[in-house]
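In: A predicted structure for the sequence below; I have some questions about it.
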Amino acid sequence: MKTSVKIGVVLLAVIACSATNGMGQGRRVMVGDSQGWRAGTNYTNWAIQNSPFYINDSHVFKYPPPGKLNASPMSVYLMPDLWSFTTCDFKTAKLVGNPTEGSGEGLVVQLNRPQPYYFASADGNGYDCIAGLTKFVATPMN
């Protein structure tokens, strides 16, 4: 009987921690880990490995400025919906990070709503995006 009570208390503590994990300060998540945001990378796999994401988590996009270590400048767009994300239609996308904003401490985007955030790069005429690379979805949980 005492063992089942202990298990119940531990389970309740785990549930309480899980329920409040997304509240408060959130965590800083480096997009692409130590490799950062770069062309030709499958960030969908990265997002799966680093999820779940929570409300108030911040995604940090780090990439070198144009002319340094990358042949083509990088940027970060927030796509308005799944269709734009899937088809790589950047006409109504919001530029959240231009080619120079990823250097230094990086570009920080806070996930402050329980909605899908569709991130993509339009660089290289959107070739990587069309190929399913340099884009990912993050849907923070409460």
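Out: Received the coordinates, thanks. All figures in this text were calculated on a predicted structure; none of them were measured in a lab. Numbers count the residues shown, from 1 in each chain.
In: for the rest of this, base every contact and every neighbour count on C-alpha atoms.
Out: OK.
In: find the nearest non-adjacent residue to residue 137, please.
Out: Among residues not flanking residue 137 along the chain, residue 118 sits closest, at 4.7 Å (C-alpha to C-alpha, 6 or more residues apart in numbering).
In: kindly tell me how buried that neighbour is, as a neighbour count.
Out: 20 (other C-alpha atoms under 10 Å).
In: again with the one 5 residues further on
Out: Neighbour count of residue 123, defined by other C-alpha under 10 Å: 17.
In: below is an additional structure, to be compared with the one above:
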Amino acid sequence: MAVKTLVVLVVFMFAMISTAMANKNPDNWNYNWPWYPHNTNATQPKKVVVGGSENWHFGFNYTDWALKNGPFYIGDSLVFKYDPPNGTTFPHSVYLLPNYWSFLKCDLRWAKKIADVNQGGGGGFEFVLKRWQPYYFACGEKAGFHCRNGTMKFPVMPLIHWD
């Protein structure tokens, strides 16, 4: 399990770095400096439904989904859609884990609940990626079982637009 996680992390980081480098304009040396002011109006932030048409549910591999649907950028919104609790569905929530180790272990002790079981209905719960930092999302229901089974969790490292 640890080797698989390490391989996924290495692939994820390589994809993020190569995408960031591909977005730079080599004809203009200023693009090599992160503090250079860029045209932020060129690319509008996007809203992305987590899981696409699958939404946020048990048994779907969200880490795989994030790798295939990235990159994500600062200002983009992740929309978590899931059914409110009823007699036929599992309840879901969304937690923001504080670090990579909490993400690996699905340790919710220091995690912040950002959406409860009732916030995913209708248009869903929207989370804006505001900073250049890693974000670690997980479902915290069933005392973290939905996360620990390895599928209802995913990392995101938003990139800076280099337009």
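Out: The structure has been received and is ready for your questions. Everything numeric here is computed off the predicted structure, so don't read it as measured data.
In: and the TM-score between these chains?
Out: Once superposed, the chains reach a TM-score of 0.81 (TM-score structural alignment, normalised by the length of the first structure), with 126 aligned residues with a C-alpha RMSD of 2.1 Å.
In: what's the distance between the residue nearest to residue 137 of the first structure and residue 87 of the first structure?
Out: Residue 118 of the first structure is 12 Å from residue 87 of the first structure, where distance means C-alpha to C-alpha, to the nearest Å.
In: just to revisit the earlier point, who's in contact with the residue nearest to residue 137 of the first structure?
Out: 78, 79, 80, 81, 82, 85, 135, 136, 137, 138 (C-alpha atoms under 8 Å, 6 or more residues apart in numbering).
In: give me the aligned partner of it over in the second structure.
Out: In the superposition onto the second structure, residue 118 of the first structure corresponds to residue 136 when matched by TM-score structural alignment.
In: which helix or strand contains its match?
Out: strand 135-138 (DSSP states H and E).
In: that strand vs the first structure, mean deviation?
Out: Taking mean C-alpha distance after the TM-score superposition for the first structure, the mean distance separating strand 135-138 of the second structure from the aligned residues in the first structure is 0.3 Å.
In: nearest to residue 60 of the first structure among the contacts of residue 118 of the first structure?
Out: Nearest to residue 60 of the first structure among the contacts of residue 118 of the first structure: residue 138, at 12.7 Å, using C-alpha to C-alpha.
In: excluding sequence neighbours, find me the nearest residue to the aligned partner of the closest one in the second structure.
Out: Taking TM-score structural alignment, residue 138 of the first structure has residue 156 as its aligned residue in the second structure. In space, and not counting its chain neighbours, residue 156 of the second structure is closest to residue 135: 5.1 Å by C-alpha to C-alpha, 6+ apart.
In: check residue 19 of the first structure too.
Out: In space, residue 19 of the first structure is closest to residue 142, 7.2 Å off (C-alpha to C-alpha, 6+ apart).
In: the lengthiest helix in the first structure - contacts with which helices or strands?
Out: Longest helix of the first structure, by residue count under DSSP state H: helix 2-20. Counting contacts by 3 or more C-alpha pairs under 8 Å, 6 or more residues apart in numbering; DSSP states H and E, helix 2-20 of the first structure packs against no other helix or strand.
In: in contact with the equivalent of residue 95 of the second structure over in the first structure, which residues?
Out: Superposed on the first structure with TM-score structural alignment, residue 95 of the second structure falls opposite residue 77. Shown in contact with residue 77 of the first structure (C-alpha under 8 Å, 6+ apart): 93, 94, 95, 96, 97, 119, 120, 121, 122.
In: repeat that for 6 Å
Out: Residue 77 of the first structure is in contact with 94, 95, 96, 119, 120, 121, counting by C-alpha atoms under 6 Å, 6 or more residues apart in numbering.
In: so which of those residues is the closest to residue 68 of the first structure?
Out: Using C-alpha to C-alpha, the contacts of residue 77 of the first structure come closest to residue 68 of the first structure at residue 121, 18.0 Å.
In: the nearest residue to that closest one once chain neighbours are set aside: neighbour count?
Out: Residue nearest to residue 121 of the first structure in three dimensions, not counting chain neighbours: residue 76, with 5.2 Å by C-alpha to C-alpha, 6+ apart. The tally of other residues near residue 76 of the first structure (other C-alpha under 10 Å) stands at 26.
In: brilliant, that's me finished.
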